[in-house]
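> Structure here, sequence nowhere to be found:
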């Protein structure tokens, strides 16, 4: 089964990672069909073992990046079924008229969702925050840089990605 690995904070600020290096590290783990998406820190792959859990795969990639490239980075891995669930659970429907202003934020650990729960009680108008099974959804109609919502979730372990 295909999986996607999302690396937090790659190629923003000072944390640089060549996608060729990311592919090489993943292939050294025995992962197959390895592909990256531009310079995003998004990796698509098939794990060596069909029964591998996403959390185990995340830990393996984090450890390998540190050992091979001296790069400490948080990673979340989602199975194809989990990615489909993230897409299906998007709660804002047709309200999202500009997909680049919808952030889909995969939870990096089991603490992220409970940490975000209190923020759902805040009125972020005209934006909104909703929580799904594997990701949080931040609707930022005025732009991602012009909303306090993004700043509010920054301390929470998430991997933010625009929906487009």
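In hand now; what should we look at? Since we're looking at a predicted model, the values are computed, not measured.
> Going by C-alpha atoms from here, please, whenever you check contacts or count neighbours.
Noted.
> Looks like residue 153 contacts residue 116 (just checking).
Yes. Between residue 153 and residue 116 there is a contact at 7.2 Å, judged by C-alpha atoms under 8 Å.
> would you say residue 52 is within a helix?
No. Counting by DSSP: H, G, I helix; E, B strand; the rest coil, residue 52 is not part of a helix but coil.
> ok, it - how many residues close by?
12 (other C-alpha atoms under 10 Å).
> Can you tell me how far it is from residue 25?
Using C-alpha to C-alpha, to the nearest Å, we find residue 52 at a distance of 17 Å from residue 25.
> Residue 67 now?
Distance from residue 67 to residue 25, counting by C-alpha to C-alpha: 10 Å.
> So between these two, which is more surrounded?
Shown here are residue 67 and residue 25; by other C-alpha under 10 Å, residue 25 has more neighbours (18 against 12).
> one more structure, for comparison:
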């Protein structure tokens, strides 16, 4: 069974970052990974990593390989299957039953106090403007509940503007809860 999941940011969105999933599978296989499978066209892959590399090293390796193969470098987050299962188990919004209303944002490292404070301020501003959206942060994961849909989410827009401690953009990649569930299913499937 696959051991890791790779989540690529900005793949096949708005005509940019074009990367066919067959090419993503080929890139992962060229790195020696096995049991490679992709899910939808937005840069989701599961695979069995060769050796016991750290997830940050795997992410950089994948970014380098895609840059060589496709000419652009998508920010990538790699998680172990256990880490993705923990994201699901730790969902702070278990009352949400509509998978398209719940999203998990994956970031390459823990989000600091500054990000958390800005996210709380963003939630308050969104609420002041009539939004029902909610956000929760757990380490390097942002949980976002958008009862009126992501496309109408004022909070999602505000979260996208948060700057890191260095003043730069904080780059993560979001997946709706249905995608999180499907990736967990793929991690449980035997190869073949």
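Right, received. Where do you want to start? Quick caveat: nothing in here was measured; it's all calculated off a predicted structure.
> Got a TM-score for the pair?
The TM-score (TM-score structural alignment, normalised by the length of structure 1) is 0.91; 161 aligned residues with a C-alpha RMSD of 1.6 Å.
> Now which residue in structure 2 aligns to residue 162 of structure 1?
In structure 2, the residue paired with residue 162 of structure 1 according to TM-score structural alignment is residue 176.
> What is the neighbour count of its match?
Neighbour count for residue 176 of structure 2, taken as other C-alpha under 10 Å: 18.
> swap in residue 59 of structure 1?
By other C-alpha under 10 Å, 15 other residues sit near residue 59 of structure 1.
> For it, give me its contacts.
Going by C-alpha atoms under 8 Å, 6 or more residues apart in numbering, residue 59 of structure 1 touches residue 75.
> any idea which element it lies in?
helix 54-69 (DSSP states H and E).
> mean distance, the following helix or strand past that helix to its aligned residues in structure 2?
Going down the chain from helix 54-69 of structure 1, the next helix or strand is strand 75-79, by DSSP H and E. Following the fit onto structure 2, the mean deviation recorded for strand 75-79 of structure 1 is 0.2 Å by mean C-alpha distance after the TM-score superposition for structure 1.
> Please pull up the equivalent of residue 28 of structure 2 in structure 1.
Per TM-score structural alignment, residue 28 of structure 2 is aligned with residue 26.
> can you pull out the helices in structure 1?
For structure 1, the helices defined by DSSP state H occupy 19-28, 54-69, 80-88, 112-116, 148-153.
> what separates the longest one from the chain centre, distance-wise?
Averaged C-alpha coordinates place helix 54-69 of structure 1 at 15 Å from its chain's average position (C-alpha atoms, centre = their mean, to the nearest Å).
> Tell me which residues of that helix come out buried.
When burial is assessed from 16 or more other C-alpha atoms under 10 Å, helix 54-69 of structure 1 yields the following buried residues: 54, 57-58, 61-65.
> angle of that helix against helix 19-28?
Calculated by axes from the mean of the first three to the mean of the last three C-alpha atoms, to 10 degrees, helix 54-69 of structure 1 forms an angle of 120 degrees with helix 19-28.
> Helix 54-69 of structure 1 against structure 2, how far on average?
Looks like 0.6 Å for helix 54-69 of structure 1 (mean C-alpha distance after the TM-score superposition for structure 1).
> can you pull the contacts of the residue positioned nearest the centre of structure 1?
Centroid check for structure 1 by C-alpha atoms, centre = their mean gives residue 159 as the closest residue, at 3.6 Å. Going by C-alpha under 8 Å, 6+ apart, residue 159 of structure 1 touches 6-9, 76, 105-108.
> which of the residues you listed tops the neighbour count?
Neighbour tally across these (other C-alpha under 10 Å): the maximum, 27 neighbours, falls on residue 106.
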